[in-house]
Structures are given as structure tokens and as C-alpha cells.
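> Need a 3D model of the following:
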Amino acid sequence: MKRTLGNALILIGAALIVIAVLLPTFLVPRLRVIPLDTVSDTSTEIREAALLDSALLGKNQPAPGRENDPRCKATTDEEKQKLPVHCFINDKTPLQSKRHVEIEEPADEKVATMQVGTTMLRDDKEEPNNLVNATLDRITLNRSTAFPVEDPTSSVAINAPKSGQDTEPPTFPRPGIQYQFPFGTEKKSYPYYDVQSMRNFEIDFVGEEEQAGETVYKYSMTIPPQNLYESLKEHFTRDGRKLTEADKNTLASMRLSFPGHKWGLEGDEDVEMDRYYTNVRTVRVEPTSGVIVNGTEEMFMFYARDAKEAEEIASKAGHEKERAERNRTAMDYTAQWDGKSKEAQMQKATDAMSAMFIGGTVAPWILGIVGLILVLVGFRVRSKG
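This next block holds a predicted model:
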């Protein structure tokens, strides 16, 4: 009887040791995947920004803070129509960005589709007049690598305020990461897709920091001036797609034509300008899980006659001059994640880290030790049989 019991303990103990050895190989890879129940909400702090108020521009009504500006004094309708763009740029517009991420179909053991809704909101207005812009982004990712699949399944729907009815956005293959870094993030550059410009850029590792007691990796990228009119038109007309009325309304704000004096230039001849965009994006990533735990964006949108002028306005000296004069600004805004968002994302990261640590280290050690004890006890019991 004791010999039989001893053999049983040895077999069970040996099995546990084998499981302990193999557990990290089989279990950890199953933990290093994007969860299918992923849901997250992040918001930025409410901060003052410079914003061209299209509603006031349409009514020829100076923005708050410009009423006493000598350049914005007008009494007759004719004088109001000649007010420069400068008069409709509010330097103290309280803005906040909100993002909601959830998983939708297709989603299985290999891929997960993220649907990401992002809105830019004014804190000084009530709904629905508080909406500055909104995007609905869909991207199908490889759950293991966190990179987009190669198929043309990504889409970005862009809805400017009062842009008309929704239309089916074009689909396309997306080249870079965006909302999630790879598991086991490395200290190197990664391709990063920028939704605003519909372009791919490198985001570079710049150092380590500490957040909530954890080591995080800091990455940064600088996007040079991008012509948003051309980028969006190219996006809307992919694969021969025709522009819809909603597309045309969105593009309308990206290319404006006014007499030169309204742009702060000399003369009354019409001058056409496109909206350009630059950004300095900085993110912090918990490297084990690849979760982004903090984000900052220094967005600057402005109007320029051509790429050369855009480079001049986007330069350090040009940006400082524009901040002082405000003749071409569409938006000048520094967005910083708020404390609640950073805390929630770090909790997601630590939960993932804990699961991988338990599955890859704690559980194997416990099973291995228990297995070894059972084997030793088994031999002892059998020897006494």
C-alpha cells in the first residue's frame, strides 16, 4: 500500500515539475496578447488654447478678448466684413480632448479590432455647440505584436461640426502602432501612425522615467508641417472613391480664400491658404505590457500659402511671431493627460504585469517546489513500504 502511495506521489510530483518547466512557455504567450475585453477612457486636462472660431467668423463677430482690439473695431456691416482673421481667434479657449477605446468585431484569438472615438471639446460652451472636431478610428491589430494587420481594414471617419450626415469612410492598410506598444517594448524607434495627417512617422526612445513607482519608457516624435487639405483629400478619394457632401464640408475648413488684408497681408486680392499641422507628441510606455500610461501633444494648426511659408511659420521664430500676432492660427494647443487617465492606464499596465509575473514566475516556482516535495515524500514513503 505504501509503495503504491509512494509511486503515486512521485508521479504527481514529477508531473507538477514538468508543468512548472513548461508553464512559462505555454502560458505567458497567452497572457502577452491584447485582451478582448479592453475598454479605456482617457481625457486631457482642460487648458487654454488659441482657436479660430468658425461660428464667429461666419457672423463677423470678434472673439472674446478682441472686442477692444483696434484692428477689430467695426460698426457697419461693410466694416465687419473686412475684419481680419485675427479678430476671430480666441487666445483663451478652454479645450479638452476625450478618447474612448473598446474592442469590436472582428476579434478572435489572433486579432482584435479597436474602435477609438476621439473628441475635442470646448469647456466654455454647452452641447452640442461645444464640439470642435471628432474622429472615429477603427484598426485591426495582431493581438501578439500590437501591430496592425496587413489587410486594408483600417478606417478613420472625420466629422467636423455640422458636417452633414455620416458616410462610410474608406478603408486602408495602416503601417504603424498607435494606441498600444508591443509587449516587451524595446528602447528603439517605432513606426507611429498620426491620424491628423494620415501619415506614418518614427517615434523615438528618448529615456527612462518613473511613474507611480514603475519604470516607464519615454518616446517622442516631431511632425513637420503637413498640408491637411491635401492629406484629407487623398484619404477621402482612396481607390477612386468620390467625395461626399460630408467630405466636402470637412475639406472646406482646410482651404480658405480671403482678401489679403484679412490674412494680415497687404492688398485686397483674394489669397487662398491651406491648413497645415505640426505636432510634438510625447508618450510614456510601461515596457512589459506595452500600455501607454501618459501622453502629451503640442498641436499647432495654421494657414499658409505654400509649404515654404508653412515651414517659416512652424519654425521657433515663426511660431513665436504668430503667437504674438495671431493672423493664421487655426489651433494652438498643448494637450496633457489628466491624473485620472494616467492612474487608470498605469493600473491596466500593473494588472498585466502581475498576471505575467504570476504565470511566468510565481506559479512555476510554486508548482516546482510542490512537485519536488511530493517526489521526495513519495520516495520516502515507498522506501518504508
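
> use CA for all of it now, contacts and neighbours both
Noted.

> Please work out how many residues are found near Leu121.
Leu121 has 22 neighbouring residues, counting by other CA atoms under 10 Å.

> Give me the nearest residue to it, chain neighbours excluded.
Leu131 (4.8 Å; CA to CA, 6 or more residues apart in numbering).

> Tell me the spacing between that neighbour and Glu286.
For Leu131, the distance to Glu286 (CA to CA, to the nearest Å) stands at 32 Å.

> now Pro24
Separation of Pro24 from Glu286 (CA to CA): 21 Å.

> okay, these two: which has more neighbours?
Glu286 (28 against 19).

> measure the more buried one to Tyr217 for me?
For Glu286, the distance to Tyr217 - CA to CA - is 6 Å.

> And Ser97, by the same measure?
Separation of Ser97 from Tyr217 (CA to CA): 23 Å.

> swap in Thr153?
Taking CA to CA as the measure, Thr153 falls 30 Å from Tyr217.

> before we move on, what about Ser383?
Counting by CA to CA, the gap from Ser383 to Tyr217 is 56 Å.

> Which residue is the nearest non-sequential neighbour of Gly117?
Per CA to CA, 6+ apart, closest to Gly117 is Leu136, 4.5 Å.

> Would you mind giving the secondary structure of the one you found?
strand (DSSP: H, G, I helix; E, B strand; the rest coil).

> Settle this for me: it is touching Glu102, isn't it.
No - the criterion here is CA atoms under 8 Å, and Leu136 misses it with Glu102 at 11.5 Å.

> which neighbours do these two share?
Common contact partners of Leu136 and Glu102 (CA atoms under 8 Å, 6 or more residues apart in numbering): Gln115, Val116.

> Neighbour count: Ser383 and Tyr217, which is higher?
Using other CA under 10 Å as the criterion, Ser383 and Tyr217 rank with Tyr217 on top: 23 against 11.

> Test my guess that that one contacts Arg284.
Yes - counting by CA under 8 Å, Tyr217 sits close enough to Arg284 to count as a contact (5.5 Å).

> And for Arg255, nearest residue in space, chain neighbours not counted?
Excluding its sequence neighbours, the residue lying closest to Arg255 (CA to CA, 6+ apart) is Asp274, at 4.4 Å.

> Report whether Glu150 is found in a helix, as I expect.
No - secondary structure of Glu150 (three-state DSSP): coil, not part of a helix.

> Also this sequence, please, to line up against the first:
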Amino acid sequence: MRRVVPAVLVGLGVFLLVAAALLKFYAYPKLAVAPIDQNSETTLTAEDAVIFDTDPAMLTEVVVDLTAVSTTRGDVDASREASDDRGEDIRVWADTQTITSDDGVVRSKSRGRAAFDAFTGEAVDCCGSFSETTEDERTSVVREGLVYKFPFGTEKETYDWWDGTAGTTVPAEFVEETDVDGLDVYKFEAELEPTVVGTREVPASVVGERGSDSIEADVVYANKRTFFVEPVTGAVIDRTEEQRSILAIDGEERATTTEADLSFTDEQVAKNVDEYESKASLLSMVNGLFPILGLVLGLILIALGLVLGRRDAAAAPARTGATKDDGTHRETTKV
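This next block holds a predicted model:
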């Protein structure tokens, strides 16, 4: 029995070491990926937003409350095909965003499709990525940087975030550690300075010019995004956007087409916190606590088993070489 115990301890220790390695290098990479069958809806709102009413009877700036609803769906077949082709986990998601004013008018609607690395969140050029801001007019897009989320294991550093309106990446700089409803998050800010993103034909009167003909004005766009990111999962828990778009002639501002401070609703934030708090805890344990415990306990059990095994081996010869004197030796003499 004594010889069995050391062997059992060593065997259990080896098992724990293997289990720790599997959790760290197999289970975690399998869990730390964006869902292939993504199906989500996010809502942002803006109060007292300034927009340009394109109704021919208006053609002027108006103040309204806005609600932006984004629906995101994962393309399972395309994701699997891209993953097989590239030998790494790729996700293909499609999204639709509808912005509605408080008077019930749909102010804009856009669609898009993007592929990205399931772990890092970095855009991947494949799978028919496109952008559609005008119905049935799709434009192929080669995206760069982060498109939907931050990487699993987000660091306190600067990341490039894709801005679809500007068609370029914007540095998202780490600001501080903070919390959202008790959940620890990293705060990032990505500010795009005013940038000409195109031109637009508008009536001369809209931009303060004389005449009845249309005139070509520059569309100048700026945006300051603030992200509150749960670092274990890379999920955006809360987000704000300070959007501004103007019409300019020779660099001079003439009319505001958009000025809105959008942010997740309180309900959206609460939902995100509830969902990603548990996911972050699970991933943290799989990637950190459980492997460490397995490693430490495994080494302790192996060491204990080896010590007991050596002690038993040393004691065995002493037991084998011992003699017993029972005091019964007699000698009988006959006469």
C-alpha cells in the first residue's frame, strides 16, 4: 500500500499539469473568439441633435431627438469558409443601421458587411466586404484596423479603429481604467479631426450663395468616439460619438448637416454589463486562475509523491536485512 500512494500522487500531479496546459493552450483559444452566429441589436440615442432636413420644402437645419438602431448578424457559412481557407478563425458579420428622428422620419439607413479576425478584431480583406449608404448602391471596401470590437485581452495601448464615413482608421488611445455599473473597463478615445469626405450638389441658397442653380460644396466630417471596453473579452460596454458634418465652400462652413452626441441607452449598457461580466469571469479563470492552480497543485503532488517514494525505497533494505532472535536455541547432551 505504501508503494501505491506515491505513484497515485505523481499520476494525479501529472494529470493536473496536463489539464492546466490544455486549459491555457487549447480551451482558452477555443473560447476567446467572437461568435460565429452573432445576432445582436444595439441602440444609441441623441437629444437635441441638429440635422439637415432634405425635404424640398425645408432644406434647412432642424433640431430633433435621434435614435440609431444597429442590427448585426453573423454569416455562419461565409465565416466557416473563410476560416478554412485561411487556417485561422475568421468572422463575417453584416450590419444594418437605421437612424430615426422623434417625429418618426427615417433620417438615414446604411448597411455593411465586414470580415475580421475572431480573436484580434482586426479587419480581414475577404468575403465580399461592402458598404451601402444609398439603397442598392453597394461599394466594395477594404477595411483596416478594428471594426466591431477590441481584441480579447485588450491592452492599455493605442489601437486603430475603422471609421467607415472617413474611409480610414483613427487611433483609439487608452485614457484610463474606470468602471461602468461596477464592471471594470478601459476607456479609449478616437478623435477624427474635420476631414473632407466628399462633395455634394446643393441649392446655392443652402450655402449662402446667390442664384437658383445648384452648387458643389465640400462635405466635412468629424467625430470623437469614446469606448468603454471590457478588457478580457474586448467587448464595447458603452460608447459615445460626437458627430459633426458640415457643408463648406472653400474651407468656410456654410451649413450644418449633422451635429449629434450619440450614446448607448442605459438599458443597452445594463444589458452589456450583465452579459459580459460573466463571460469575462469565465475567460479569466480558464486563462489564468485554473491553469495556475493546476500547475501549482500538480507540482506539489509530484514532489510529494517523489519524496514519499524515495523514503519508502530507502526503508525497504533495512526491513529486508533484519534478523530475529527468539531465544529458543537449545543444545541437548545425551549420556
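
> Got a TM-score for the two of them?
With the length set by TM-score structural alignment, normalised by the length of structure 2, the two chains reach a TM-score of 0.78; 304 aligned residues with a CA RMSD of 3.1 Å.

> about what we covered before: what's the counterpart of the residue nearest to Gly117 of structure 1 in structure 2?
Matched by TM-score structural alignment, Leu136 of structure 1 corresponds to Arg111 in structure 2.

> Just to check, its match is in contact with Glu137?
No - using CA under 8 Å, Arg111 of structure 2 is not in contact with Glu137; the gap is 10.1 Å.

> which of the two has more neighbours?
Using other CA under 10 Å, the more surrounded residue of Arg111 of structure 2 and Glu137 is Arg111, with 20 against 9.

> Contact partners for the more buried one?
Contacts of Arg111 of structure 2 (CA under 8 Å, 6+ apart): Ala94, Asp95, Thr96, Gln97, Ser131, Glu132, Thr133.

> let's see 6 Å
By CA atoms under 6 Å, 6 or more residues apart in numbering, the contact list for Arg111 of structure 2 reads Asp95, Thr96, Glu132.

> Burial check on the second one, number of neighbours?
Think Thr96 of structure 2. Neighbour count of Thr96 of structure 2, defined by other CA under 10 Å: 16.

> next one: Val147 of structure 2
Look at Val147 of structure 2: counted by other CA under 10 Å, it has 21 neighbours.

> now swap in Asp53 of structure 1 and tell me
By other CA under 10 Å, the residues close to Asp53 of structure 1 number 20.

> wait, isn't Tyr200 of structure 1 in contact with Tyr190?
Careful, residue 200 of structure 1 is Asn; it's not Tyr. No - between Asn200 of structure 1 and Tyr190 there is no contact under CA atoms under 6 Å: 10.1 Å.

> between those two, which one's more packed in?
Neighbours of Asn200 of structure 1 and Tyr190, each counted by other CA under 10 Å, are more numerous for Tyr190; the result is 19 against 16.

> how about stretch 283-298 of structure 1, aligned to which bit of structure 2?
Against structure 2, stretch 283-298 of structure 1 falls on residues 227-242 (TM-score structural alignment).

> Quick check: next helix or strand after the biggest helix by length in structure 1?
Across structure 1, the longest stretch assigned as helix under DSSP state H is helix 2-31. Tracing the chain past helix 2-31 of structure 1, the next element assigned as helix or strand by DSSP states H and E is strand 39-43.

> which parts of that following strand are buried?
If you call a residue buried by 16 or more other CA atoms under 10 Å, then strand 39-43 of structure 1 has these buried ones: Asp41, Thr42, Ser43.

> Strands of the stretch 201-350 of structure 1, start to end?
Under the criterion DSSP state E, counting those that start in this stretch, the stretch 201-350 of structure 1 contains strands at 214-227, 255-259, 270-286, 291-304, 329-336.

> of those strands, which approaches Arg122 of structure 1 most closely?
Arg122 of structure 1 lies closest to strand 329-336 among those, at 12.0 Å (CA to CA).

> residue range for the closest one in structure 2?
On structure 2, the counterpart of strand 329-336 of structure 1 by TM-score structural alignment is residues 256-263.

> Give me the mean distance between the matching stretch and structure 1.
Average distance, stretch 256-263 of structure 2 versus aligned residues of structure 1 after superposition (mean CA distance after the TM-score superposition for structure 1): 1.3 Å.

> Contacts made by that stretch with the rest, please.
44-46, 49-52, 239-246.

> what's the most distant pair in those residues?
Farthest-apart pair in the contacts of stretch 256-263 of structure 2 is Phe52 and Arg239; separation 24.1 Å (CA to CA).

> what about the residue nearest to Arg255 of structure 1, distance to Ala330 of structure 1?
Distance, Asp274 of structure 1 to Ala330 of structure 1, by CA to CA: 11 Å.

> Let me see the contact set for Pro151 of structure 2.
Counting by CA under 6 Å, 6+ apart, Pro151 of structure 2 has contacts Phe119, Thr120, Gly121, Gly234.

> quick one: the counterpart of the second one in structure 1 from Asp194 of structure 1, how far?
Alignment of Thr120 of structure 2 against structure 1 is given by TM-score structural alignment, with Thr145 as its counterpart. Spatial separation of Thr145 of structure 1 from Asp194 of structure 1 under the definition CA to CA is 19 Å.

> Show me which of those two is the more surrounded one.
Ranked by neighbour count (other CA under 10 Å), Thr145 of structure 1 and Asp194 place Thr145 first, with 20 against 16.

> Check whether the more buried one sits in a helix, strand or coil.
Following three-state DSSP, Thr145 of structure 1 is assigned to coil.

> so who does it touch?
Residues in contact with Thr145 of structure 1 (CA under 6 Å, 6+ apart) are Pro182.

> The one 5 residues further on too?
Counting by CA under 6 Å, 6+ apart, Glu150 of structure 1 touches Pro173.

> And the strands of the stretch 201-350 of structure 1: which comes nearest Leu36 of structure 1?
Smallest distance to Leu36 of structure 1 across the strands of the stretch 201-350 of structure 1 (CA to CA): 14.7 Å, for strand 291-304.

> how big is the angle separating the closest one from strand 255-259?
Computed by axes from the mean of the first three to the mean of the last three CA atoms, to 10 degrees, the angle separating strand 291-304 of structure 1 from strand 255-259 equals 30 degrees.

> And the counterpart of Arg122 of structure 1 in structure 2, how close does it get to Ala115 of structure 2?
Aligned counterpart of Arg122 of structure 1 in structure 2: Ser101 (TM-score structural alignment). Per CA to CA, Ser101 of structure 2 is found 31 Å from Ala115 of structure 2.

> same question, Leu289 of structure 2
Look at Leu289 of structure 2 and Ala115 of structure 2: by CA to CA, they are 32 Å apart.
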